[in-house]
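In: Need coordinates for the following:
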Amino acid sequence: AYLRVFYQKDDDGHTADALQPAAANNCFLDTGGYFCGEIKSPDSVALNLDVFDDPGIERSIFRTSLIMDWERGDYRVTSLSSFSHDRLQDQRDNDFLPIAALGGAFHVLSDTEIESYSQELRVNYDDGGALRWLLGGYFYHEQTDDMLSAPFSLRPSVTVSPVAKVKNYAIFGSLDYDISQQLTATVEMRGNWDEISIIPQSGQRQQTFKTLTPRFALSYKLTPEAHLYMTVAKGTKPGGFNDDLFNSAVPESERVRLADFLTYAEEKAWNYEIGAKTSWMAGRLTVNVAGFYIDWTEQQLTTSFPIIGQRRARPLIHNAGKTEIWGLEAEIQARPDDHWNFSASAGYAHAEFTAFDDETQARLTGDSSVAGNRTPRAPEFTFNLSSRFVTPITESMDLFLRADVNHKSSRFVQVHNLAIIGAVTRMNIHTGLEWQDVRLTLYVKNLFDDDTPADVTRFFDASSRFMPRAFLVTLPRGRSFGATVNYSF
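Out: Got it, this is the predicted structure:
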């Protein structure tokens, strides 16, 4: 049996976000306004935090899990139990302006608690022969409680979001069969029952989703060091409610106006992959390649609207029509000698909407279709490079040096493919000493101080009572350096 317990307490400042105001919009100005082109990190951040005693985020996290195994002959029974409790308290300026917009209406305090527990029980059979199987069951329960107050507003208020609950029941199984010494076939099946519910003041609402998700795989050993594989699998993600629209402060007229966003549907995807995994030079060189295709329907995306009665920007989830993704991946790891270790990986993914009508697109351009556009926040090209050098300097002490380079190509902020987050390349360097149970590390992260935004979100500008479209820029971590000491016991 294995019992794990984890606790973490964080006390951070205000989120590193800055507003690109509506005044920066440079296209479609006659139909609501938008920004076309690359959005940069601003040179300054405007926040008004004077009213808060301790602005920022306080978070506590508690996790515990218990794993138990019983073996009898060719059978193995495994039980996995877990419990978690998160609490997030946030004091924040939600208008991201140097003044208190609307009399402080957007200076808010929030308190969110999420509690969950799960239980899984599975039985494995393996007698060393050609057939192996697994059967199991799973249960998961989650509850979220959320409260928001605006004590600094001209009209102070406390609002309570509906209690949100998630229950998931699942039965799953798999069969592996060695058709020959080289060829193995795998069949997996999972049945899911999801109950998504919220309990607003108007009474409980619930949605139920029942899905069957199969997975099929073939693996062929060309040699002991190389094998080919192919997989076909279906994945799903249950739908649900946009809880913030059921907040006690949101008037019924808003729910009528945003009726299409009260709920969202389950998304489904069929995944196809073929690839090869190979090992060379007595394991000193590993080369893996793969190609994939994903047929995605009802993809869940986020959007945002100013909502009467809400004093913070929260995303609303809605469904896209159809999306197709195809791509290639490659990975290489090399150990030319006992001192050097190199790794490199690269990926290309082309993700495109094939059918999707968007309300904002219709307002901007007069045509609601975004078919042919790329999906948001998805870079087409990524690569990672890493090298590590280790050499002994005494009988019990090693010197190490590691360098890592990570790259992501540019990506679009939203489905309109107008605003862009630029390409980013960052380099990190670590060096230090290792001896016995101690490791001393000196590091520099983001060596060249790349300031490309970490993310950009559609937002609104609260400096105008019409709240026109703006963009919220999540700032990246600049160049940083430091030292760490690790002790293992």
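In: okay, CA-based contacts and neighbour counts for the rest of this
Out: OK.
In: what distance separates the helix or strand hosting M189 from the centre of its chain?
Out: According to DSSP states H and E, M189 maps onto strand 183-199. In terms of C-alpha atoms, centre = their mean, to the nearest Å, the centre of strand 183-199 is found 20 Å from the chain centre.
In: residues of whatever helix or strand comes next after it that come out buried?
Out: Per DSSP H and E, the first helix or strand lying C-terminal to strand 183-199 is strand 205-223. Buried residues in strand 205-223, counted by 16 or more other C-alpha atoms under 10 Å: 207, 209, 211, 213-221.
In: Give me the three-state assignment for the residue nearest the centre of the chain.
Out: Centroid check for the chain by C-alpha atoms, centre = their mean gives R377 as the closest residue, at 11.1 Å. Recorded secondary structure, R377: coil (DSSP: H, G, I helix; E, B strand; the rest coil).
In: Just put the buried residues of strand 205-223 in CSV and tack on distance to S396.
Out: As requested, these are exported to CSV (distance: C-alpha to C-alpha, whole Å):
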residue, distance to S396
Q207, 61
F209, 58
T211, 56
T213, 52
P214, 52
R215, 49
F216, 49
A217, 47
L218, 47
S219, 44
Y220, 44
K221, 41
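In: before we move on, back to that, so the residue nearest to the centre of the chain sits against H416, correct?
Out: No - with contact defined as C-alpha atoms under 8 Å, R377 and H416 do not form a contacting pair (11.8 Å).
In: Would you do the same for the sequence below? I want to compare the two.
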Amino acid sequence: LNAALFYSDIADMQREVNLADPTSGVVQIIDNTADATIWGLEVDGTFRLGDNLLMLASVGYIDASYDSVKFDLNGDGMVDGKDKDLDLPRAPEWTYSLGFNYDFEVGSWGFATARINYAYRDEVAYTDNNLGYILEQDILDAGLDFYANSGRWVFSLYGRNLLDEVKHGGDTQLPSALGPIPLGGTFSPLAKGQVYGAEITYNFVR
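Out: Presented below is the predicted three-dimensional model:
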């Protein structure tokens, strides 16, 4: 079992602020935007539930807030309490996971490992103005791996994102128009949805 408590008092926090721009699409400004305090707790552990069964669990909590702001984060033309009340980007309040690994022998051929893992992450702001955000995520993965006694062959079946959750790699606002071209919306690249697959691995060096 591992645990960590952390506290950070950040002065003149440097941020890469992305702003929608009608000429270039997105403008990135690097500036010292604010003073902030971030503290939290992380706990993780591995627990043996039997001769062949392991449980892996973790939980994390983050409290992140601005102490003072010196940049117009929300883009309303003023630096005031509305900027200070914004959430710090990419600092989810709660994250946790729970997984199980089960090992078993397969006759004289080798052994196998069955695994399943669930992970949760809170909804979190992605951009400094909080208009861009990442949805909360419930991710469930599972798999089965067979290891041949030779030590060279591994045969795997897997399922990833079994709940078919929508996962974005970002969420950056675009201008309503780019020159004469209507645009709008956001740049929000999607991660893969529900995936099933099989893999065969051969290890040349044992």
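In: other SSEs contacting the strand holding M189 of the first structure?
Out: Applying 3 or more C-alpha pairs under 8 Å, 6 or more residues apart in numbering; DSSP states H and E, we find strand 183-199 of the first structure packed against strand 163-178, strand 205-223, strand 240-241.
In: Aligned to the residue nearest to the centre of the first structure, what sits in the second structure?
Out: By TM-score structural alignment, R377 of the first structure lines up with R90 in the second structure.
In: quick one: the helix or strand where T201 of the second structure lies aligns where in the first structure?
Out: Take DSSP H and E as the rule and T201 of the second structure turns out to sit in strand 195-202. Counting by TM-score structural alignment, strand 195-202 of the second structure pairs with residues 480-487 of the first structure.
In: And the matching stretch, how far out from the chain middle?
Out: Per C-alpha atoms, centre = their mean, the centroid offset for stretch 480-487 of the first structure relative to its chain is 27 Å.
In: And for it, what's in contact with it?
Out: 437-447 (C-alpha atoms under 8 Å, 6 or more residues apart in numbering).
In: hmm, 10 Å instead?
Out: Residues from elsewhere that reach stretch 480-487 of the first structure (C-alpha atoms under 10 Å, 6 or more residues apart in numbering): 428-447, 449.
In: Out of those, which end up buried?
Out: 428-434, 439-441, 443-447.
In: Please pick out the residue of the second structure most distant from its centre.
Out: Farthest-from-centroid check, the second structure (C-alpha atoms, centre = their mean): S108, 40.5 Å.
In: Correct me if wrong: that residue contacts Y147.
Out: No - judged on C-alpha atoms under 10 Å, S108 of the second structure makes no contact with Y147 at a distance of 11.3 Å.
In: per the alignment, A403 of the first structure corresponds to what in the second structure?
Out: By TM-score structural alignment, A403 of the first structure lines up with I116.
In: Touching, its match and N161? I think so.
Out: No - in terms of C-alpha under 10 Å, I116 of the second structure does not count as a neighbour of N161; the distance is 11.2 Å.
In: what sits in contact with each of the two?
Out: 140-142.
In: how close does the match of strand 195-202 of the second structure sit to the second structure?
Out: In the superposition with the second structure, the average deviation recorded for stretch 480-487 of the first structure is 1.2 Å (mean C-alpha distance after the TM-score superposition for the first structure).
In: Can you point out the buried residues in stretch 47-58 of the second structure?
Out: Using 16+ other C-alpha under 10 Å as the test for burial, stretch 47-58 of the second structure gives 53-58.
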